[in-house]
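Undergrad: Prediction below, plus the sequence it came from.
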Amino acid sequence: MTASEPTILATSGGHRAGARSRVVFDALVHHAVDLSGVHGRRPRIMYVGTAIGDAEHFTARMAEAARVAGFDLTPLHLFPMPNVEDVEGSVLDHDVVWVMGGSVVNLLAVWRAHGLDRVMRRAWQEGVVLSGVSAGSICWFQGGATDSFGPELRPVTDSLGFLPYGNGVHYDSDEGRRPLIHQLVADGAFPAAHCTDDGVGLVYRGTELVEAVAETAGKGAYIVTSDGAEVTEERVEPRLLNPSRH
């Protein structure tokens, strides 16, 4: 079971603290599963933690979150080597790819070294829902604002480019991101930028933005454009998802 057309859910959310576990999947992860159309069996989620160096403690937290949610989760590790023999086949065998946040610059370098950029494009074209948070959002776009190089935000403009826009994450919680995104659009680095407050996700069918969704009330999404003289930011009101099932 795969989505009926190439689908991406790019987010600034998806996790929260659990009552009995350190992390549970919030409504955005559940929505990624819904977008895949899977039914009649346990959803298969591939968790990719490249951006945090495949940190084993967080892989364990994701596995526990998946158990609580009723999902089957497979981690894809690239450190110190791929943990599966057939990386492409393993990715294509899943309903959803969920990419963890961290360093998008490091993620891109390691993915390209292993050819995972090409694997992800094929998975996207074949209907595996691509999703993730922060670095796991920016990677699908042309780029965005990143702290990969240090506390001072810098541009990254060579992301995978499946979506032909810039991407601003944590738009309401990191005050440096909005002005840098505006500057990048003004300078023509991106034709437009699509941005999310914490707890918000953007749904794309093909390369078209079709909906903003949120797991937290009162948060927004934003489209930043420029006419060559002035930068304009338009707020998009997300649809509030049903609360997480756990």
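TA: Great, that's in hand.

Undergrad: use CA for all of it now, contacts and neighbours both
TA: OK.

Undergrad: Helix or strand: which one has Trp140?
TA: Counting by DSSP states H and E, Trp140 is held by no secondary-structure element, helix or strand.

Undergrad: dump the residue contacts of it.
TA: Taking CA atoms under 8 Å, 6 or more residues apart in numbering as the criterion, Trp140 is in contact with Ala10, Ser159, Leu160, Gly161, Phe162, Leu163.

Undergrad: Repeat the analysis, applying 6 Å as the threshold.
TA: Neighbouring residues of Trp140 by CA atoms under 6 Å, 6 or more residues apart in numbering: Leu160, Gly161, Phe162.

Undergrad: What's the PyMOL line that selects buried ones from those?
TA: Only the buried entries of these go into this PyMOL selection, using 16 or more other CA atoms under 10 Å:
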select buried, resi 160+161+162
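
Undergrad: what's the single longest helix in the chain?
TA: Using DSSP state H, we find that the single longest helix of the chain is helix 56-69.

Undergrad: tell me which of the contacts of Trp140 is nearest to Tyr204?
TA: Using CA to CA, Phe162 comes nearest to Tyr204 of these, at 10.5 Å.

Undergrad: From Arg245, how far out is the closest one?
TA: Distance from Phe162 to Arg245, counting by CA to CA, to the nearest Å: 31 Å.

Undergrad: do the same with Thr216
TA: From Thr216 to Arg245 the distance is 14 Å (CA to CA).

Undergrad: Compare the two and say which is more crowded by neighbours.
TA: A count of neighbours by other CA atoms under 10 Å puts Thr216 above the other of Thr216 and Arg245, at 21 against 11.

Undergrad: three-state assignment of that one?
TA: coil (DSSP: H, G, I helix; E, B strand; the rest coil).

Undergrad: With Arg121 instead?
TA: At Arg121 the chain is in helix, as set by three-state DSSP.

Undergrad: try Ser131
TA: Classified using three-state DSSP, Ser131 is strand.

Undergrad: Is it in contact with Thr7, as I believe?
TA: No. Checked against CA atoms under 6 Å, the pair Ser131 and Thr7 is beyond contact range at 8.6 Å.

Undergrad: rewinding a little: gap between the helix or strand following the longest helix of the chain and the chain center?
TA: Once helix 56-69 ends, the next helix or strand along the chain (criterion: DSSP H and E) is strand 72-76. Centroid separation for strand 72-76 versus its chain: 16 Å, with CA atoms, centre = their mean, to the nearest Å.

Undergrad: Below is structure B, check it against A:
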Amino acid sequence: MTASEPTIVATSGGLRVGERTSVMFDALAHHAVDLSGVHGRRPRVMYVGTAIGDAEHFTARITEAARIAGFELTPLHLFPMPNVEDIEETVLAQDVVWVMGGSVANLLAVWRVHRLDHILRRAWQAGVVLSGVSAGSICWFEGGTTDSFGPELRPVTNALGFLPYGNGVHYDVDEGRRPLIHRLVADGTLPTAHCTDDGVGLVYRGTELVEAVTEAPGKGAYLVRREGDRAVEDRVEPRRLPSVPR
């Protein structure tokens, strides 16, 4: 079972601290699984931790989170070599791909070496739901803002481009991101940008934004568009998702 059409859930959330575990999948990740349409068996979820160098300690935490959530988890490691024989076959067998945050610049470079960018496009077109947090959100767009290059935020403009927009993550907690997104949209470095507060996700069918959703109260999504030589921001009120028990 796969989604009925190409689906992306781009988020600034989806994970939280558990009561008995270091991390657990929150409502945004569960929503991505729901959108895959799987039923009658455990959802197959691929965890991609390239942006944090395939850190083994975090893969272990995500594996435990998947056990609690009832997901059948497959980690995809690219360091020091792919941990599966056939990357494309393994990716296409999933219901959801969940991409962890970290360095989006490094993620993009490593993915392209292994042609994972092409594989993920085929998976998206085949109905595998693509999702993730932070770098795992920006990667699906034309680009966004990142601290991949150092403490000062800079633009990244060579992301996968499945979605023809810019992307702003952690919009309410990192004070430098909103003004930089506005500047990049105003000067044409980025196209119209779709942005999320922490705890908010954006759902796309094909390349159309169909809904904003949230796992946290009081949060928002934002559309930042160019108007003349300035950027104009419009708030989108997200729908609150059901809470995931701890």
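TA: It's in. Bear in mind the structure is a predicted one, so any value in this text is a computation, not a measurement.

Undergrad: about what we covered before: which ones among the contacts of Trp140 of structure 1 map onto strands?
TA: When the contacts of Trp140 of structure 1 are checked against strands using DSSP state E, none is located there.

Undergrad: Ser131 of structure 1 pairs with which position in structure 2?
TA: For Ser131 of structure 1, the aligned position in structure 2 is occupied by Ser131, per TM-score structural alignment.

Undergrad: Can you get me a residue count around that match?
TA: Around Ser131 of structure 2 there are 28 residues (other CA under 10 Å).

Undergrad: where's His31 of structure 2 relative to Gln94 of structure 2, distance?
TA: With CA to CA as the criterion, His31 of structure 2 and Gln94 of structure 2 are 15 Å apart.

Undergrad: Pick out whichever of these two has more residues nearby.
TA: Per other CA under 10 Å, whichever of His31 of structure 2 and Gln94 has more neighbours is Gln94, with 22 against 19.

Undergrad: What is the burial count for the closest residue to Ala123 of structure 2 other than its chain neighbours?
TA: Using CA to CA, 6 or more residues apart in numbering and skipping the chain neighbours, the partner closest in space to Ala123 of structure 2 is Leu92 (5.5 Å). Leu92 of structure 2: 20 surrounding residues under other CA under 10 Å.

Undergrad: Glu5 of structure 1: what secondary structure?
TA: Glu5 of structure 1 ends up coil, using three-state DSSP.

Undergrad: Could you find the counterpart of it in structure 2?
TA: Under TM-score structural alignment, Glu5 of structure 1 pairs with Glu5 in structure 2.

Undergrad: which residues does that match contact?
TA: Here Glu5 of structure 2 is in contact with Gly127 (CA under 6 Å, 6+ apart).

Undergrad: Kindly report the same for Val29 of structure 1.
TA: Gly14.

Undergrad: swap in Ala231 of structure 2?
TA: Contacts of Ala231 of structure 2 (CA under 6 Å, 6+ apart): His182, Ala186, Arg225.

Undergrad: Look up the closest residue to the first one, ignoring the ones flanking it.
TA: Read it as His182 of structure 2. Ala231 (5.4 Å).

Undergrad: now swap in His30 of structure 1 and tell me
TA: The shortest distance from His30 of structure 1 to any non-neighbouring residue, by CA to CA, 6+ apart, is to Ser244 (7.2 Å).

Undergrad: Kindly report the same for Leu35 of structure 1.
TA: Nearest non-adjacent residue to Leu35 of structure 1 (CA to CA, 6+ apart): Ala3, at 6.4 Å.

Undergrad: Identify the residues contacting the one you found.
TA: Ser36, Gly37, Gly127.

Undergrad: Next step: those restricted to helices.
TA: Per DSSP H, these map to helices at Ser36.

Undergrad: For the contacts of Ala3 of structure 1, give me a markdown table that also has neighbour count and distance to Ala221 of structure 1.
TA: Listed next are those as a markdown table, based on neighbours: other CA atoms under 10 Å; distance: CA to CA, whole Å:
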| residue | neighbour count | distance to Ala221 of structure 1 |
| --- | --- | --- |
| Ser36 | 23 | 22 |
| Gly37 | 14 | 25 |
| Gly127 | 23 | 25 |
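
Undergrad: The strand or helix carrying Leu202 of structure 2 vs structure 1, average offset?
TA: Per DSSP H and E: Leu202 of structure 2 is located in strand 200-205. On superposition with structure 1, the mean distance recorded for strand 200-205 of structure 2 (mean CA distance after the TM-score superposition for structure 1) is 0.2 Å.

Undergrad: Which of the helices or strands spans Leu223 of structure 2?
TA: Secondary structure assignment for Leu223 of structure 2, by DSSP H and E: strand 221-227.

Undergrad: Need the contact partners of that strand.
TA: 185-186, 192-196, 231-236.

Undergrad: Which member of the residues you listed is positioned nearest Thr74 of structure 2?
TA: Distances from Thr74 of structure 2 to the contacts of strand 221-227 of structure 2, taken by CA to CA, are shortest for Thr196, at 27.2 Å.

Undergrad: you'd agree the closest one is up against Val169?
TA: Yes. In this structure, Thr196 of structure 2 is within contact of Val169 by CA under 6 Å, at 5.3 Å.

Undergrad: Identify the residue spatially nearest to Ala229 of structure 1, adjacent ones excluded.
TA: Ala186 (7.9 Å).

Undergrad: What about that neighbour, how many residues nearby?
TA: 21.

Undergrad: how far away is it from Gly37 of structure 1?
TA: Relative to Gly37 of structure 1, and taking CA to CA, Ala186 of structure 1 is found at 39 Å.

Undergrad: repeat for Val68 of structure 1
TA: 20 Å.

Undergrad: can you check Met120 of structure 1 too?
TA: From Met120 of structure 1 to Gly37 of structure 1 the distance is 19 Å (CA to CA).

Undergrad: Repeat that for Tyr165 of structure 1.
TA: Taken as CA to CA, the span from Tyr165 of structure 1 to Gly37 of structure 1 is 26 Å.

Undergrad: Can you report how many residues lie near the alignment partner in structure 1 of Arg183 of structure 2?
TA: Structural alignment (TM-score structural alignment) places Arg183 of structure 2 against Gln183 in structure 1. Taking other CA under 10 Å as the criterion, the count of residues near Gln183 of structure 1 is 16.
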